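1. what would the 3D arrangement of this be:
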Amino acid sequence: MSRQTDLNTMLNDIAGDLDGFLGASVVDLDTGMSLASISRMNNFDLDVASAYNSEMVKAKFKTIAALNLDSGLEDMLLTLSDQLHLIRMLSNTEFIYVAVSRQGTNLAMLRSVVNRYVNALQN
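-> Presented below is the predicted three-dimensional model:
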């Protein structure tokens, strides 16, 4: 299978396994462009989310460098009153972004599902 097919399959599988799934995208960090995306909400613009999330990840990398930390960035969590947003690094140049409803799932389930499919993609 092609990389694009693998990414689309991963996002569809994540969407199917998470109750309360809102949207997800795989993002190129340098450009902020979505490489693949899926949304369950018409007004949830993943291209906009991808671009802004890319800037957040870049800022976190700058913070890590400024603090001379030897640790690598694994993931970032944003909690809203009714949603959870998880950014999980796939490599130094790509990340996956997943948004879910807090009523539909919890943080442990979100991380578990995302990690399972990311690990399968990377192996």
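2. could you use CA atoms for every contact and neighbour count after this?
-> Fine.
3. what ranges does the protein have for its helices?
-> Listed in chain order, the helices found in the chain under DSSP state H are 3-17, 46-66, 107-122.
4. can you lay out those helices as JSON lines showing mean neighbour count and distance to residue 24?
-> JSON lines is the format used below for these (neighbours: other CA atoms under 10 Å; distance: least, CA to CA, whole Å):
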{"stretch": "helix 3-17", "mean neighbour count": "16", "distance to residue 24": "7"}
{"stretch": "helix 46-66", "mean neighbour count": "16", "distance to residue 24": "7"}
{"stretch": "helix 107-122", "mean neighbour count": "14", "distance to residue 24": "10"}
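5. from residue 66, how far off is the residue nearest the centre of the chain?
-> Centroid-nearest residue in the chain, with CA atoms, centre = their mean: residue 97, separated by 1.6 Å. In this view, residue 97 and residue 66 are 25 Å apart by CA to CA, to the nearest Å.
6. following up with a second sequence; could you model it the same way so I can compare the two?
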Amino acid sequence: MSNLDVSMKDMMAIDGAIGAAVVDYNSGMALGTMGSSKSLDLQVASAGNTEVMRAKMRTMESLGIKDDIEDILITLNGQYHVIRPVTGRKGKGLFLYLAMDRGRANLALARHQLKGIEENLSV
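-> Okay, here's the model as predicted:
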């Protein structure tokens, strides 16, 4: 089993997870997806969140912010969506995307678990 497969399974093991992806934000292509929700098209979500990631990076550059993005959180009435850039050199240009059911998720714990998954990911 590849490191990518293990990372995807670890993401889906987070309480409340309904969909997960590892995405290349240069191309917008998902390298891997896993999910249990028919209402969440992970390919479309991956491409759309690539635009979110690119926009935030451009904005930070325009503002002269020299910090790194830890994660981007999008809250909906019934879901949390977390975008976490991969910072290790083995995963540069990638981000983790996790969609969770808001009623079953613990956001703080999920962010902590995503950090560990991101640190161990190598593609």
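7. thinking again about what came up before, not counting sequence-adjacent ones, nearest residue to the residue nearest to the centre of the first structure?
-> Nearest non-adjacent residue to residue 97 of the first structure, counting by CA to CA, 6 or more residues apart in numbering: residue 87, 4.5 Å away.
8. now do residue 75 of the first structure
-> Closest to residue 75 of the first structure by CA to CA, 6+ apart is residue 88, at 4.3 Å.
9. what's the counterpart of that neighbour in the second structure?
-> Under the alignment by TM-score structural alignment, residue 88 of the first structure pairs with residue 84 in the second structure.
10. show me the contacts for its match.
-> When the contact criterion is CA atoms under 8 Å, 6 or more residues apart in numbering, the partners of residue 84 of the second structure are 69-72, 95-97, 114-115, 118.
11. again, only using 7 Å
-> When contacts are counted by CA atoms under 7 Å, 6 or more residues apart in numbering, residue 84 of the second structure touches 70-72, 95-97.
12. ok, so of the residues you listed, who is nearest residue 52 of the second structure?
-> Each of those was checked against residue 52 of the second structure using CA to CA; the closest is residue 72, at 8.8 Å.
13. how close does the residue lying closest to residue 117 of the second structure once chain neighbours are set aside get to residue 52 of the second structure?
-> Leaving aside its sequence neighbours, residue 117 of the second structure sits nearest to residue 7 (CA to CA, 6+ apart; 6.1 Å). Shown here: residue 7 of the second structure relative to residue 52 of the second structure, a distance of 22 Å by CA to CA.
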